[in-house]
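[1] The sequence and its predicted three-dimensional model are supplied below.
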Amino acid sequence: MVTMTWLHGLRFDPISPLLSSGHPAVRFWAARELPPPPSGPAAGPAGTLEAALWDLPIPRRILRRQAADGSWTYPGRRPRARTDYDLLETYRQLGFLVEMFGLTHRHPALAAAADYVLSRQSAEGDLRGIYGNQVSPNYTAALIGLLSKAGYSGDPRVERAFSWLEASRQDDGGWALPFRTRGRNLDALDDQRTISGDPARPFSHLITGVVLRAYAAHPRHRAGASAQHAAALLAGRFFEPDAYPDKGRVSDWTEFSFPFWMTDLVSALDAISVISPNLQSEKTDRARDWLSAHQEPSGLFTGHLLRDRFHDLQLWFSLAVCRVFARMPSPGAPPAA
C-alpha cells in the first residue's frame, strides 16, 4: 500500500494539480497510481484503459498515420543508408501510445506494431537496424521494454531478447555500446561489419539506464540479480559524466523528456524504484533533493524539459517524479508499507 510519507520534504502538494489538469490521460494515471491528495480535488473513478484513453484525439491521430505493416514512417531526412529510420519512428510512436495512453496487445494497432518490431529480431536475439549492422543494447531494450508493458512479457521472442541482453553485459555488470568500447565513433553506424565489444571496458550509464527500463517493465526479470546489481551501478553514477562520449556532460543528468528517451535522473530513478525501491545512497538522496528543489508553487516540477511535442510535458514530467517519490522512501524514513 502506498502511503503519503513520500510527500515529506516537498513544499507543495503535487497531486492536486495533476488531478485537476486539462489532460485526461494525466488525470487517469494520477488517479490510478497516486494516493489521494492531502487537499484539493478527489481523484474520482479512473475507469478502464480502453474507455478512458484509447479513443482520445492524440492516440487516434497517431494511429491514423500507422502503415499497413504496423510501422510508422520517419518524417525527416535519412542521412545514413544503413539506419532503419522507420523502426526508430515506430519506437517513438510506441512510446506515446504505451507510456501515455496505455495501449496494450488487446489493441489491433499495437499488435501490428509489435509484429513489425519483432520482425527486426536477429538470430542472436537483439533488435537490429537503428544502428545499422551494429548491435544496440539500448534500442533493443527500449523496444522490448515497451512491448513488455504492453502485455508481451511472456512472448518467446521477448525472452530471447532478454537472453541476449544478459549475455551482452560488460564484466562489471552494466551495458555499453560495443563499438564505443572499441573506441569507434558514430561512423561505425555505416560499417557493414558488426563490431564486437570489449567486455572489460566500463559500463555506460546512458546505455545501462535504458536497458534497466526494460528490466523494470518485465515482471520476472526485474527481480533478477542482473537488474538489482545494475540498478546499484547506475545509482552510483548520478551526477557524473559517462564513461563514453555520448553523455559526457554532468548536465545531461538534468535534461528530461517523456516518454523517457535517454538516461536522466528521473528515468533512472523510475527504473530503480521498481527494481530496487529500498535502494538509498548519498547520490539517490541528492537526486531527490535536486527534484524537490525544482518544485514550483503550483506543485508541478520543472527542469530542462526536452521533446515537448504535445505542449504538456511538465505535467508528464511531474507525474513521473511523483511515481518515483511514491515508490522510494524519503531520506531517513522507513520503507513504505
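    Received, thanks. Numbers count the residues shown, from 1 in each chain.

[2] hey, let's count contacts and neighbours off CA atoms from now on
    Will do.

[3] ok, residues contacting stretch 128-142?
    Contact partners of stretch 128-142, identified using Cα atoms under 8 Å, 6 or more residues apart in numbering, comprise 82-85, 87-88, 91, 120-122, 126-127, 161, 165, 168, 175-179, 188-195, 207-208, 210-214.

[4] Go ahead and measure how far that stretch is from the middle of the chain.
    16 Å (Cα atoms, centre = their mean, to the nearest Å).

[5] what's the first-to-last distance across it?
    12 Å (Cα to Cα, to the nearest Å).

[6] and if you look at stretch 11-22?
    OK, stretch 11-22 end separation, Cα to Cα: 23 Å.

[7] can you list contacts of that stretch?
    7, 26-28, 30-31, 34, 36-43, 292, 295-300, 315, 318-319, 322.

[8] Which of these fall within helices?
    Those of these mapping onto helices are 26-28, 30-31, 292, 315, 318-319, 322, per DSSP state H.

[9] farthest pair in these?
    The span of the ones in helices among the contacts of stretch 11-22, defined through Cα to Cα, is set by 28 and 292 at 23.6 Å.

[10] quick one, which of those two is more surrounded?
    residue 28 (22 against 19; other Cα atoms under 10 Å).

[11] Any of the contacts of stretch 11-22 buried? List them.
    Among these, those classed as buried by 16 or more other Cα atoms under 10 Å are 7, 26-28, 30-31, 34, 36-37, 43, 292, 295, 299-300, 315, 318-319, 322.

[12] Structure two is appended below for comparative analysis:
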Amino acid sequence: MTWLDGLRFDPIAPLLSSGHPAVRFWAIRGFLPESAGLPAATAGAPGEELWDLPPVRRILRRQAANGSWTYPGRRPRASTEYDLLETYRQLGFLVEMFGITHPHPALAAAAEYVLAHQTGQGDLRGIYGNQVSPNYTAALIGLLSKAGYSEDPRVERAFSWLEASRQDDGGWALPLRTRGRKLDALDDPHTITGDPAQPFSHLVTGIVLRAYAAHPKHRDSTSAQKAAELLAARFFEPDVYPDKGRAVDWTEFSFPFWMTDLVSALDAISIIRPGFRSEKTDRARHWLAAHQEPSGLFTVHLLRDRFHDLQLWFSLAVSRVFARMRS
C-alpha cells in the first residue's frame, strides 16, 4: 500500500473486516473500487442498500413533517433556532455516513426546511439568531452539495454570499467577533456588520472550506485555493478569536466533522489542493500516524456521539486523507 506511506499499519483491513456495513461499503468504494466493481468514492452516491440500515430508520422516524428534527436538549437562547441546529446534526449522519441524496424524500424535505432559512443576501440564518454565520451557512450548504444540490440556484446564491463575506486576508471569521463582541451578541436583534480588515478565524475558515471541497465547481476557485493554504499555515496554533483559543483544539475530533480539527482540515485541503504539502501538513500526518494502533485503527480524543463505532468512522476519514496526500 504505497499510497499509505507514513503509516505503520494497514488501516484498511480492519475497516473491511469490521462488520459495519456502511464503513465497509465506503472502504471498498474508496480503496478497492476495481476489485469490487464499484466506481471511485468521489464519483457519486452509493447504492440504496445503505439507506435502509437500522441507524437510518431510527433517524428518519424522528423527522418532523416540515423536514426538521427536534432539538432534544435545553434551549437557553430564545433567539436560536435549535431545530435547525439539530437538523444540521442529523443531516451530517445521513449524508456523510449513509450517503443519502436528494432522491430520498426525507432528504428533499430536510433541504427545503434548511433553505427556507436563506436570507435575501444568500446566507442561512437562525442558529446564531439574526447574526451572520459563515460557518453554519457553509456547513449546511456543504452537506446539501454532497447530497446532490450543487446546481440548485439557492446553493449558488449561498456561495456568492460566502465569496463576498471573506476577510481581506482571504479567510473567513464571525462578523461579531471581528467587532470584539461576545456571544451575548447572539441575542442582539440587529445584525452586526463585520470588520473585513481583521484576521481570519481558522475555526470558521476550516468549516467554510468543507463546503467548497464538497462542491464540484467551487472547490477549484481561486478563493478556495488561497484559503486552503491559509488554513494549513495555522495548524497546531490557537485561533485568533476565543471560540477555539487553544492549540489542543486541533486534536479533538468528531465524525461527521463538526468543528475544525486536523483531519477535517486535511480532508478539505486534500480535495481543494491535491498534492499540497507543507511543513505543518507533514507534521499533522506524522501526528496522526503516531496515534495508530497495531490493529490499524487510530486512537485519539474523539468527541462522543450516539454512534458507538466512532473510531471506525474516524479511521476511515484519516485513511482517506492519507490516500489523497500521497508522498
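    Alright, I've got the coordinates. Quick caveat: nothing in here was measured; it's all calculated off a predicted structure.

[13] What segments of the stretch 101-250 of structure 1 are helices?
    108-118, 137-147, 156-167, 178-181, 205-217, 225-235 (DSSP state H, counting those that start in this stretch).

[14] what residue of structure 2 takes the place of residue 204 of structure 1?
    With TM-score structural alignment as the criterion, the equivalent of residue 204 of structure 1 in structure 2 is residue 201.

[15] again, but for residue 65 of structure 1
    In structure 2, residue 65 of structure 1 lands on residue 62 (TM-score structural alignment).

[16] do the same with residue 325 of structure 1
    Checking TM-score structural alignment: residue 325 of structure 1 goes with residue 322.

[17] Do I have it right that its match meets residue 3?
    Yes. The pair residue 322 of structure 2 and residue 3 passes the contact test of Cα atoms under 8 Å, sitting 7.4 Å apart.

[18] neighbours around residue 278 of structure 1, how many?
    16.

[19] Tell me the counterpart of residue 164 of structure 2 in structure 1.
    Counting by TM-score structural alignment, the partner of residue 164 of structure 2 is residue 167.

[20] Tell me how far that match lies from residue 175 of structure 1.
    Taking Cα to Cα, one finds residue 167 of structure 1 at 10 Å from residue 175 of structure 1.

[21] And residue 132 of structure 1, what's its match in structure 2?
    Residue 132 of structure 1 maps onto residue 129 in structure 2, by TM-score structural alignment.

[22] Number of residues surrounding that match?
    21.

[23] before we move on, back to that, residue 167 and residue 175 of structure 1: who's more crowded?
    residue 175 (29 against 9).

[24] which ones are touching the more buried one?
    By Cα under 8 Å, 6+ apart, residue 175 of structure 1 lies in contact with 137, 168-169, 203-205, 207-208, 211.

[25] Need the three-state assignment for residue 71 of structure 1.
    The three-state label given to residue 71 of structure 1 by DSSP: H, G, I helix; E, B strand; the rest coil is coil.

[26] Now do the same contact list for it.
    Residue 71 of structure 1 touches 86-87, 89-90, 112-113, 116-117, counting by Cα under 8 Å, 6+ apart.

[27] Dump those residues to JSON lines, plus neighbour count and distance to residue 304 of structure 1.
    Shown next, in JSON lines, are the contacts of residue 71 of structure 1 (neighbours: other Cα atoms under 10 Å; distance: Cα to Cα, whole Å):
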{"residue": "86", "neighbour count": "17", "distance to residue 304 of structure 1": "28"}
{"residue": "87", "neighbour count": "24", "distance to residue 304 of structure 1": "27"}
{"residue": "89", "neighbour count": "18", "distance to residue 304 of structure 1": "23"}
{"residue": "90", "neighbour count": "21", "distance to residue 304 of structure 1": "25"}
{"residue": "112", "neighbour count": "17", "distance to residue 304 of structure 1": "35"}
{"residue": "113", "neighbour count": "25", "distance to residue 304 of structure 1": "31"}
{"residue": "116", "neighbour count": "17", "distance to residue 304 of structure 1": "34"}
{"residue": "117", "neighbour count": "22", "distance to residue 304 of structure 1": "31"}
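
[28] Now tabulate those residues in CSV and tack on distance to residue 252 of structure 1.
    Converted to CSV, the contacts of residue 71 of structure 1 look like this (distance: Cα to Cα, whole Å):
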residue, distance to residue 252 of structure 1
86, 27
87, 25
89, 23
90, 25
112, 35
113, 31
116, 32
117, 29
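
[29] ok so, going back, residue 322 and residue 3 of structure 2: who's more crowded?
    Taking other Cα under 10 Å, residue 322 of structure 2 and residue 3 do not tie; residue 322 has more neighbours (22 against 13).

[30] Please report how far that one lies from residue 265 of structure 2.
    Distance from residue 322 of structure 2 to residue 265 of structure 2, by Cα to Cα: 13 Å.

[31] Residue 198 of structure 2 now?
    22 Å.

[32] ditto for residue 10 of structure 2
    23 Å.

[33] Who has more neighbours out of those two?
    residue 265 (26 against 18).

[34] The residue mapped onto that one from structure 1 is in what secondary structure piece?
    Mapped onto structure 1 by TM-score structural alignment, residue 265 of structure 2 lines up with residue 268. Assessed by DSSP states H and E, residue 268 of structure 1 sits inside helix 265-275.
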